[in-house]
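Visitor: Prediction below, plus the sequence it came from.
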Amino acid sequence: MDIESIEALRGALDEGVPLGRLRLQGLDLTDDAALLTGRDVEGLVVLGGRLPMPLARYLTRHGAVVLPPAPHAPVDPYRGHVYTPDELYAGLTEHGYGATPDARAYAWSRSASLRHDAYVAVLRATHDVAMEDALDGVLRGHPVVGVMGGHALRRDDSAYAEAAGLAHRLARHGLVVATGGGPGAMEAANLGALAPDEPALTDALRRLGAVPSFVPDIGAWAALGLEVRADLLARRPADAPQTCSVGIPTWFYGHEPPNVFCDHVAKFFSNAVREDGLLSRSTAGIVVLRGAAGTVQEVFQAVTPRYYADDDSELSPLVLVGVEHWTVTMPVWPALRALAADRRMASALHLVDSLAEAAQIVSAHHLGR
């Protein structure tokens, strides 16, 4: 049982849960050492947080596992919750992008002196496991549609506005929009899901065009995004869902900063863990917009479980948008059709030119379940 607050720890103790079943994540036990002192703590695992020295000695001498904090890491590897855009971009206005937790985490992950450090590798892996658990907590019970697409799409491109409109329609049908959490088409989808209505989305698109790309200035791109996001949140009705979209980016692609329009950001050090987590959680279907190598990789990762699905599995739709792009520019569609021949997954594959048609396919599947 993961325990992420003192209140949750008190509750578990009141219910008589054996301490050996608990995993304490990032708790400040400075003033609450008495909760654990004198108890049977064998098997208890304490991940980071703050412990008074007498308590730390008691725990280790009586069979608990205590993993100390990592003060030199730019992120808490034991954190029990996902990120917010404001958290990742903290300090942006005062000190520039390079000083933000997001930029510092990327530098830490790519440092030549740390790349083969076994301890740092354990911290990064621990962080990603904790992030997966936190993401599961956010998405549990929600139907999720993945929207995939390239990072190079500019904010002032008509295709950006179309992608935002697609996600806006999907979110209004009760679906949580999940993206790779980066710029371009991913940002457009998170923006569309966040916008409370079409006039708000239109206004946001107009304003964002003033800084159309994160190249060459990530700071200006993110700062404008944060301003627009704050205004959209202020216009969100009190009874609106608080989880319209999530972003699932990775520090592996350091040149792709996270966009700020997600309600929640689950950022990973491992791109492999991130890719699998994004696709496997898109239970209501996947819409693939125009993209290049990274998007092509996601297409085939999404196809594999559909290809090997057994007869009892429900196959959610995989919709590729852009007939010419996916048959000529990036000829993925012929390969998909060849794989799908005489298999159940053929009915789950769709190639369309219209984003409205893509939204209709996914929404009809969701509403018909």
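Guide: Yes, it's here.
Visitor: hey, let's count contacts and neighbours off CA atoms from now on
Guide: Noted.
Visitor: Double-check Glu162 against Asp353; I have them as touching.
Guide: No: using Cα atoms under 8 Å, Glu162 is not in contact with Asp353, being 11.8 Å away.
Visitor: Who has more neighbours out of those two?
Guide: More crowded of Glu162 and Asp353, by other Cα atoms under 10 Å: Glu162, with 18 against 14.
Visitor: hold the first one in mind and look at this next one:
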Amino acid sequence: MSEMLTAAVTLADLGPAVSVFGSARLPSDSPYCKMSYELSHKLAKAGLAVIAGGGPGIMEAANRGAYDAGGTSIGLNIKLPAEQTDNGYQTTALQFEYFYGRKATFFMHSCAYVALPGGFGTVDELFEALTLIQTGKLPKGPVYLVGSEFWCGMVDWIREQMLPLGMITPDHMDLFTIEDNLDTIVAQIVSYAKTHTETSHRKSSLPRS
């Protein structure tokens, strides 16, 4: 609760922000890291804050892209026995010991979500965002899967297995978009941010100290 309160107070006046999810394990010269950097650079230039996990790999590329663009680069750093080392490209760095508070902070302060390739943690974050939107706990903001070659197999499985069994409805397939054109993503998120006011509803109602 203390971690969530600190995050809520720190980010209370953040404004429109985009959460970028992705693997900590990919090297900086990975094509996916380069996509993360370029996308976040474009988002920051468009006036949007970027929220990433604060670690290496795709997370570092996202923070660095926003940082190099002179924008707001938020890092939600988590203490782990391996993998996670805080990157140095954060204009605001928050420290978490618990995943619950960290994930809640992503969703409280984002108007859109971008998932680049990643492992269990990335998929967890992606599906939590989709679940919260599906159940009306979050406004229906844009959710993009970047890296079509990586994501298409999973989406095919959802369409071939979950959908025919009625575990999801056809409308739920519209909650996310596979898109590799970064300019298209930025333009659509900027348009959404300009025409919706949900970001004000995401600001935490926790009492301020």
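Guide: Great, that's in hand. Predicted model only: the values in this text are computed from it and were never measured.
Visitor: thinking again about what came up before, quick check: neighbours shared by Glu162 and Asp353 of structure 1?
Guide: Counting by Cα atoms under 8 Å, 6 or more residues apart in numbering, Glu162 of structure 1 and Asp353 have no common neighbour.
Visitor: all helices of structure 2, in order?
Guide: With DSSP state H applied, structure 2 shows helices at 2-10, 31-45, 58-68, 99-108, 120-134, 148-157, 182-195, 198-202, listed in chain order.
Visitor: Check which residues of the last one are buried.
Guide: Using 16 or more other Cα atoms under 10 Å as the burial criterion, the residues of helix 198-202 of structure 2 that qualify are 198-200, 202.
Visitor: do the first one as well
Guide: Judged by neighbour count using 16+ other Cα under 10 Å, the buried positions of helix 2-10 of structure 2 are 3-9.
Visitor: Check the third one too.
Guide: Neighbour-count burial for helix 58-68 of structure 2, with 16+ other Cα under 10 Å as criterion, is recorded at 58-68.
Visitor: So which bit of structure 1 is stretch 180-187 of structure 2 matched to?
Guide: Using TM-score structural alignment, stretch 180-187 of structure 2 lines up with residues 353-360 of structure 1.
Visitor: So what touches that stretch?
Guide: If you take Cα under 8 Å, 6+ apart as the criterion, stretch 353-360 of structure 1 is touched by 162-163, 166, 169-170, 287, 319, 321-323, 352.
Visitor: Any chance of these in TSV with distance to Ala178 of structure 1 as columns?
Guide: As requested, the contacts of stretch 353-360 of structure 1 are arranged in TSV below (distance: Cα to Cα, whole Å):
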residue	distance to Ala178 of structure 1
Glu162	17
Ala163	13
Leu166	13
Arg169	14
Leu170	11
Val287	10
Val319	15
Val321	17
Gly322	20
Val323	23
Val352	20
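Visitor: related to what we said a few turns ago, and the helices of structure 2, which is most packed in?
Guide: Of these, the one with the most neighbours on average (mean count of other Cα atoms under 10 Å) is helix 58-68, at a mean of 29.
Visitor: Which neighbouring elements make contact with that helix?
Guide: Applying 3 or more Cα pairs under 8 Å, 6 or more residues apart in numbering; DSSP states H and E, we find helix 58-68 of structure 2 packed against strand 17-21, helix 31-45, strand 49-52, strand 73-78.
Visitor: Same list (those) but as a markdown table, adding distance to Gly136 of structure 2.
Guide: Formatted as a markdown table, these follow (distance: least, Cα to Cα, whole Å):
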| stretch | distance to Gly136 of structure 2 |
| --- | --- |
| strand 17-21 | 19 |
| helix 31-45 | 26 |
| strand 49-52 | 22 |
| strand 73-78 | 24 |
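Visitor: So which of those is nearest Arg102 of structure 2?
Guide: Evaluated over the helices and strands packed on helix 58-68 of structure 2, closeness to Arg102 of structure 2 peaks at strand 73-78, with 6.5 Å, by Cα to Cα.
Visitor: Which stretch of structure 1 lines up against the closest one?
Guide: Using TM-score structural alignment, strand 73-78 of structure 2 pairs with 245-250 in structure 1.
Visitor: can you list contacts of the matching stretch?
Guide: 171, 176-182, 190, 193-194, 258-259, 262-271, 274, 278.
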